[in-house]
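Q: When you get a sec, could you give me coordinates for this:
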Amino acid sequence: MNLLKTVMNEPQIQIYEFDEFRVDAAKRLLTKGDGEQIPLTPKVFDTLLYLIRHGGKVIEKDELMREIWTDSVVEENNLNQNISILRRVFGEKPGEQRFIVTIAGHGYRFVPEVRPILNLGFGIADVKPEEMISENETEKTDNQITNGEGRKTENKSSIQNPKSKIQNREWLAAFAVLSIFALGASGFYLWRGNEKSVDAPIKTVAVLPFKPLVVENRNEALEFGIADTLITKLSGGEEIVVRSLSAVRRYNSLEQDSLTAGRELGVESILDGTIQNWGDRIRISVKLLRTSDGKQLWAGQFDEKFTDIFVVQDSISEKVAAALKIRLGNRAKKHSTENIEAYQLYMKGRYLIAKGTPPDLRASIPYFQQAIEIEPNYAPAYTGLAQANGVLGISGDVPASEAIPKSKAAAQRAIEIDDTLAEAHVATCMGLFWYDWEWRAADNHCRRALELDPNSADSHQAYAQVLSNTGRHAEALAEVKRARELNPLDLAINALEGQYLLHAGLPDEALAQLQKTSELEPNFWLPHLFAASAYIEKGMFREAIAESRKEYELSGRNDIPFGTYALAKLGRRDEARAALQELIKLSATKYVPPYNIALLYNALEMRDNALEWLEKGYERRDPKMTFLKVEPKWNNLRNEPRFVDLMRRMKFE
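A: Modelled structure (predicted):
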């Protein structure tokens, strides 16, 4: 048994502090501020003490009533009255729940950080979280709470008080150990290690979406927005790898265990937090944990006006950096806007982009536009506008000629305002690559993005696409591998690695990678699309048709040609022609990439028609034309003069 732990858990801890209040369990007193005594009935005091000693945990109503009224059976209303009295004592307004949170259908949770005060009879010592040493781990925190007036006080951490007993000789041994620490000091203080140090340098961290303390008031855009801002502030240097928002967005469930998320993400540390927003105020509680053993490296609570959220985010990033012993880059000190309304609109747009579906991407655009109207020099809002339009144009959900010029203009404006935004350079790279077919300029912007943020998985992935489609396969595979290392669970990165392997002439390796991707998420459609293409190259047309059907079932897209291509190659030409005619008919009412129609004509060995539709693709700036150089399904046309001329005009040759 850890003797120090035993001492800590015994009932000599009788004084607790939280916010501006102090509870003396022995004297059964609640005081406020400079010592003002607040009278409580015995059962109300018992209720408060039980909540404090189980701070941070959800306590069922039945448990509370059983513990408070041990000798009698009472109605739930008695407990409700006690909670109501405590809320009035704490000065809570209706619906505020700053101290006691109601968990619907369950009970209550006491949310302030509590600091227990240890009294051994010859002095009093503050017991901080890092001093509550358990048998399996030591928790160290370097925590400050910022109150509503901007003043900083020490963190107050919650504690449980087990009812375990200790043998007399263990008490003596513990007393001796503690006495040794007391010698040589003017007062008694428990031993504590270097609060900001960790056992070994931590090189990876993930910031999870924040969780609400009160579910009924949930604001997912704010939860994602705070995580997104902290990710941006902590990123940008080579000292630590920070998982991107796309990597962590799946971990927004209220039941999500942070350590499990950290292990799945392959990071050494995890930053997890909760938020509570009421009126014009916000309370943020955050903790930094080591993934391997759950050791708390730092924790903090911030209670501020919502308009001071920028200061809170700065403080959190600085303290996390200190705990991890890293230096923050220049981006951590930047505020692209001081306008809270513009920032909130931007967060809503970013949240929708993170969801990634075409309807969400479309819905994000007005939020970015409104943010820009309020703050015309808000560079990240221009970047968000560029990203949303760019993805819609590249995917074919909106004609490229309509969406990508808007994306390019927004990205250019973002760079004019702030040349250090890596995301703006990536968006510019994508416009130059998919629409302008300016390979060298696209390459330059992707490399600039990587200079600004070398640990951005999205930047490595974007550059891999440029390299792959221009035939630089070894470099492309190196870049996508790095992207996957930085964001191992990103489904698109994993699937695109399969595509790059295929275009590098490695169909078997591509299929193996695509199978791994499907194992990560069986309902993700993209690996089935690329697998259908890979099976075509292996002459396994039935398998290609099966994969294409899976892709259609999962995506609902009916404009992707590989299943029909395989039908043609299998000799089922009538079916292939019928499918081709349906696609042409569809193109009259919905945007269909001309490249896709050309590919099917080529499968049916109708060269003139294929070349005619490739010309339409060139005229309409179809982004899929960028695959002409590396897609093996065009190999039969590579000596055709019109195809050679097209390749020259696209600057491939």
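
Q: can we go C-alpha only for contacts and neighbour counts from here?
A: Fine.

Q: my guess is residue 84 is in a helix, correct?
A: Yes. Counting by DSSP: H, G, I helix; E, B strand; the rest coil, residue 84 is located in a helix.

Q: do you know how far it is from residue 581?
A: 70 Å (C-alpha to C-alpha, to the nearest Å).

Q: If you count surrounding residues, which of these two has more?
A: residue 84 (16 against 13; other C-alpha atoms under 10 Å).

Q: Residue 285 belongs to a strand?
A: Yes. The assignment for residue 285 by three-state DSSP puts it in a strand.

Q: And for the residue lying closest to it once chain neighbours are set aside, the neighbour number?
A: Closest residue in space to residue 285, ignoring its immediate chain neighbours: residue 301 at 4.3 Å, by C-alpha to C-alpha, 6 or more residues apart in numbering. Neighbourhood size, residue 301 [other C-alpha under 10 Å]: 27.

Q: Would you mind giving the secondary structure of residue 301?
A: Classified using three-state DSSP, residue 301 is strand.

Q: pretty sure it is touching residue 276, no?
A: No. At 11.2 Å, residue 301 does not count as touching residue 276 under the criterion of C-alpha atoms under 8 Å.

Q: Another sequence for comparison is provided below:
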Amino acid sequence: LLLRGGEPIALTAKAFDLLVTLVLQSGHLVSKDDLLRTVWPDTVVEEVNLTVNISVLRKALNRGCGETALIQTVPTRGYRFVVPVKPREAAVALELEGPSHGLRMQFPGQERRDPVRSVSENADAYRAYLQGRNDWNQRSEEALKRAIENFQRAVYIDPHLAAAYSGLADCYAALGYLSYIAPTEAFTAASRYATKARDLDAALAEPHASLGLVKLYFEWDWLGADAEFQCAIALDPDYAAARQWYSIYLLAAGRATEALRQIQLARQREPLSLPINADLGFHQYYAGRYDEAVKQLQFVLEMNPKFPPAHLWLGRTFQELGKFDEALAEFRQVEEVLHEWPVSVAARGFVAAAAGRTYEAEEILAELERLGRRKFVTSYGVALVYAGLGQHDAAFAVLNKAFDERSHWLVWLRLDPRWNTLRHDPRFMELERRMQFPQ
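A: Got it, this is the predicted structure:
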């Protein structure tokens, strides 16, 4: 963890590893080859990865340091950390002296203080906050709107309650990633409230995790999302949602092994959480371990037979197993709880098309068009139905609208098996390029 004045500076794992390597050799030249071997062991990477991470470090370190260059480039050879450092005891391993204005590095595994918890002394504000978190955990549109009302009541009573602003950020992020409202409306509000929470309490993990979701799902800022999630985990290693959401980022970024580890760590912290357990099934689905996904999602439904995300991902899994009737039955279970939810309607349309039920799939396209006249319908879902019907030109036309919407579903473009029939089309390759997925 890198701190300035007690406040964390967000860095990706590789940027932090690079900083550690340079700081431990402070005053000495470290060659490019040595840096690549140390920071990316047993991996062949291009030198541009080193250049990009040096740039990230300079931006983070020089903020607040004027024009002082902390990392010196030695042309064609390597880099040197030019600021003297001194070892410290307890939580802080190294303190950078001189013009760095109180930069401190804290290494994992060392004893450190507990994160400051932003809890109101006002009992009414705290009760409203807890009611909001309870509603947020249910994830339905109605429950999220109730949660927003509770969090707003909490900040009305106590305007300095950072945790409640973070709750508002999480509600709007959920409204966005569940496609209840348009991404621009949802994630812009989430960013605003998370920033407010962070400004009120820099040591609170929750707003950093919320900003990680915004950067992943809306801004498509892969490095920025990684940094925010890691900052949240460093501030509070036991905050299960940060690990849950970081696992989603890692999966979308192509780091499946790390992703599985993070969702397992999240479950260790909240073993009975429905969203976390459902996301474990979601990970198994995207990894192609369909039998394991079925077992995990059925386990979730034993805990709560009406939890929509578990039915949704179980339907998606049955679909990949060729069990179309079972898949359609799961999507109908979703719609019994979330009436006219465009995500499950579109999923049902794709399965109908894949099963050769062309008329049914076309009827579902008409249903989505009608829904779109009175609520937000993600273009990503509509494009999937066209793809299932083999109408590829129409699918690409609507997928381009999904880009205009900043649809968060696009982060799954290269993993979603429903696009397999389009994957080798140059137009699809261009869409993947536009997402600038990490390599």
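
Q: Superposed, what's their TM-score?
A: Overlay of the two chains. TM-score (TM-score structural alignment, normalised by the length of the second structure): 0.69; 326 aligned residues with a C-alpha RMSD of 2.4 Å.

Q: Now do the shared contacts for residue 301 and residue 276 of the first structure.
A: Contact criterion C-alpha atoms under 8 Å, 6 or more residues apart in numbering; residues shared by residue 301 of the first structure and residue 276: 283-284.

Q: what do we get in the second structure for residue 477 of the first structure?
A: Under the alignment (TM-score structural alignment), residue 477 of the first structure maps onto residue 260 of the second structure.

Q: That match: helix or strand, and which one exactly?
A: Using DSSP states H and E, residue 260 of the second structure falls within helix 256-269.

Q: Repeat that for residue 192 of the second structure.
A: helix 183-200.

Q: What about residue 392 of the second structure, how many residues nearby?
A: Other residues lying near residue 392 of the second structure total 17 when counted by other C-alpha under 10 Å.

Q: check contacts around it.
A: So residue 392 of the second structure contacts 386, 422 (C-alpha under 8 Å, 6+ apart).

Q: Quick check: the aligned residue for it in the first structure?
A: Superposed on the first structure with TM-score structural alignment, residue 392 of the second structure falls opposite residue 607.

Q: Quickly note the distance from that match to residue 567 of the first structure.
A: In this view, residue 607 of the first structure and residue 567 of the first structure are 18 Å apart by C-alpha to C-alpha.

Q: Residue 108 of the first structure too?
A: In terms of C-alpha to C-alpha, residue 108 of the first structure sits 62 Å off from residue 567 of the first structure.

Q: And for residue 528 of the first structure?
A: The separation that residue 528 of the first structure has from residue 567 of the first structure, given C-alpha to C-alpha, amounts to 16 Å.

Q: Compare the two (neighbour count), which wins?
A: residue 528 (27 against 22).

Q: Now for the corresponding residue of the second structure for that one: which residues touch it?
A: In the second structure, residue 528 of the first structure lines up with residue 311, judged by TM-score structural alignment. Contacts here follow C-alpha under 8 Å, 6+ apart; on that basis residue 311 of the second structure touches 297, 301, 330-331, 333-334.

Q: isn't residue 312 of the second structure right next to residue 335, touching?
A: No. Under the criterion of C-alpha under 8 Å, residue 312 of the second structure makes no contact with residue 335, lying 9.6 Å away.

Q: Now do the shared contacts for those two.
A: residue 344.

Q: higher neighbour count, those two?
A: Taking other C-alpha under 10 Å, residue 312 of the second structure and residue 335 do not tie; residue 312 has more neighbours (25 against 18).

Q: Quick check: closest non-adjacent residue to the more buried one.
A: residue 331 (5.9 Å).

Q: From residue 111 of the second structure, how far off is the match of residue 528 of the first structure?
A: Using C-alpha to C-alpha, we find residue 311 of the second structure at a distance of 42 Å from residue 111 of the second structure.

Q: Residue 425 of the second structure now?
A: Applying C-alpha to C-alpha, the value for residue 425 of the second structure to residue 111 of the second structure is 53 Å.

Q: Map residue 302 of the second structure onto the first structure.
A: By TM-score structural alignment, residue 302 of the second structure lines up with residue 519 in the first structure.
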